[in-house]
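Undergrad: sequence first, predicted model second:
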Amino acid sequence: MPNNERLPHEKMRFQLVLRRRGISDQAVLRAMEGIPRELFVEASDRVYAYRDTALGIPCGQTISQPFVVAYMTEQLRLDPRHRALEIGTGSGYQAAILSRLCHEVVTLERFKTLAETARRRLAATGCDNVEVVLGDGFDVPANLGTFDRIMVTAAMEEIPKALLERLEPGGILIAPVGPHNDGQVLVRVRRGEEGYDSENLVAVRFVPALPGLAREL
């Protein structure tokens, strides 16, 4: 079967896999169905776009497996009024999913190549409520303000206090936390009236989040 004829079948199976693995938020499932994942992977990997696996992208980064994208998105409990921050744009796929579920998305990427490619992909898919910023996820520009939701899509050894402070009261942050050379735990943090409450969710493995802008690419 030619590759372009296989995609609809793979996409249908991908939705079934998400449901079987416990994704139940209908808004998240609709967003996952509506965003063409094949446009956010490398051309040579398009036949694999809807398989439940991470895929490599330039600059030594990855596009997360669909279940992880859906699970992290569901755990944020997004509302159409929310303003969301993503640390680690990568391919732009996660930002595209978020764009269908909240009012505004700001996504930071330290690699210029990835930021530029993501801008083109997001524009092509009509995600006009996403702003891609070339920047350092450990030093979010002050002019970007605060956010109702924050998602970190690369592993941090600990969540910086400065990032937590960008959460609005009642806000939620989700991030993979743990050593860069091993697995991590997905942590959800809520900002309450008197501080922050954290909860460990599931074991994950992400590429490391590094400070500063990338010197190359």
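TA: Ah, there it is.

Undergrad: use CA for all of it now, contacts and neighbours both
TA: OK.

Undergrad: in the longest helix along the chain, which residues are buried?
TA: Across the chain, the helix with the greatest residue count (assigned by DSSP state H) is helix 3-20. Within helix 3-20, the residues that qualify as buried are Leu7, Glu10, Lys11, Phe14, Gln15, Val17, Leu18, counting by 16 or more other Cα atoms under 10 Å.

Undergrad: measure the second one to Ala96 for me?
TA: It refers to Glu10. Separation of Glu10 from Ala96 (Cα to Cα, to the nearest Å) stands at 20 Å.

Undergrad: then the fifth one?
TA: With distances taken as Cα to Cα, Gln15 is found 17 Å from Ala96.

Undergrad: okay, pairing it with this:
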Amino acid sequence: MGVFRRGIAGVTTYYVGLQCYLVYHLKTAPPNNVQPNWGDGSKGMFHSGMEPVSAKPKLESATQESREPMVQAVLSLYQSKPSLGAMEFYAPEATVEDPCFLFKGKREIAAAWYNMVKFIPTSETLSYKVDHSEDWVRITVNQKYCLRGTGLDITLPSVAYLTLTRTDEGKELIINHTDEWYGKPLLERSNHFGFELIGTTARVFRRVHGWIVTRYSCAPNVREL
């Protein structure tokens, strides 16, 4: 029993320390500087959590205008206005990841956005900018969130990277949605050379957080996704 307690205490201490390091990372890490290029696609990206999807079809026929409905759907999610229509822009095996959570699959993603409304009933987009590349989209957004029951407003600038794939019917879908608060890269093994354990365990904890908060879903008809 003593060994078990010491183990629990050790894991708890490491977890708290990792969350403190995350705050330090968000304050001090340099922002990502990923430049869109219609010719490069995802091959030119050095960006945590956004490895190119293998054997994905090229998207040369995509245009900024054709992607506008997708962009507006994603913005509506940030505005605490989730809808099953917005979920249609995510691939079945899509992931959504931010510094605290990692969600896998459309059901978890829908549950996450709908559950967020319970804590953040209103959210206002103060400004946004969209950049396009061959198979990904970057949305730089400044969002003001209102926390339920507190009267507090939090303004959070972030950069959302949407990695895209295409169905056999030619429709573009989001396969990976990475949200970087303050434009800072996520804690990943790839960006903590020499300290791989930090990035690896940070992603494990993000996944645990994501799994826990989506066990209950406020999303309607989520089983149909």
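TA: Right, received. Where do you want to start? No experiment lies behind these values; they were computed from the predicted model shown.

Undergrad: superposed, what's their TM-score?
TA: In this superposition the chains share a TM-score of 0.26, using TM-score structural alignment, normalised by the length of the first structure; 92 aligned residues with a Cα RMSD of 5.7 Å.

Undergrad: re earlier: from the contact counts, what lies against the longest helix of the first structure?
TA: helix 26-34, helix 66-76 (3 or more Cα pairs under 8 Å, 6 or more residues apart in numbering; DSSP states H and E).

Undergrad: can you redo those as JSON lines with mean neighbour count?
TA: Compiled in JSON lines, those are given as follows (neighbours: other Cα atoms under 10 Å):
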{"stretch": "helix 26-34", "mean neighbour count": "16"}
{"stretch": "helix 66-76", "mean neighbour count": "19"}
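
Undergrad: buried ones in the longest helix along the second structure?
TA: The residue-count maximum for a helix in the second structure (DSSP H) belongs to helix 2-28. Under the neighbour-count criterion of 16+ other Cα under 10 Å, helix 2-28 of the second structure has Leu18, Leu22, Leu26 buried.

Undergrad: so where do the strands sit in the second structure?
TA: Assigned by DSSP state E, the second structure shows strands spanning 90-97, 102-104, 122-132, 136-146, 153-166, 172-181.

Undergrad: looking at those, which is closest to Ser76 of the second structure?
TA: strand 122-132 (9.1 Å; Cα to Cα).

Undergrad: that closest one to strand 153-166, inter-axis angle?
TA: For strand 122-132 of the second structure against strand 153-166, the angle by axes from the mean of the first three to the mean of the last three Cα atoms, to 10 degrees is 40 degrees.

Undergrad: relative to strand 136-146, how tilted is strand 122-132 of the second structure?
TA: Using the same axes, to 10 degrees: strand 122-132 of the second structure against strand 136-146 is 160 degrees.

Undergrad: now strand 122-132 of the second structure: buried residues?
TA: Buried residues in strand 122-132 of the second structure, counting neighbours by 16+ other Cα under 10 Å, are found at Thr122, Ser123, Glu124, Thr125, His132.

Undergrad: other SSEs contacting it?
TA: Helices and strands touching strand 122-132 of the second structure, by 3+ Cα pairs under 8 Å, 6+ apart, are helix 64-78, strand 136-146.
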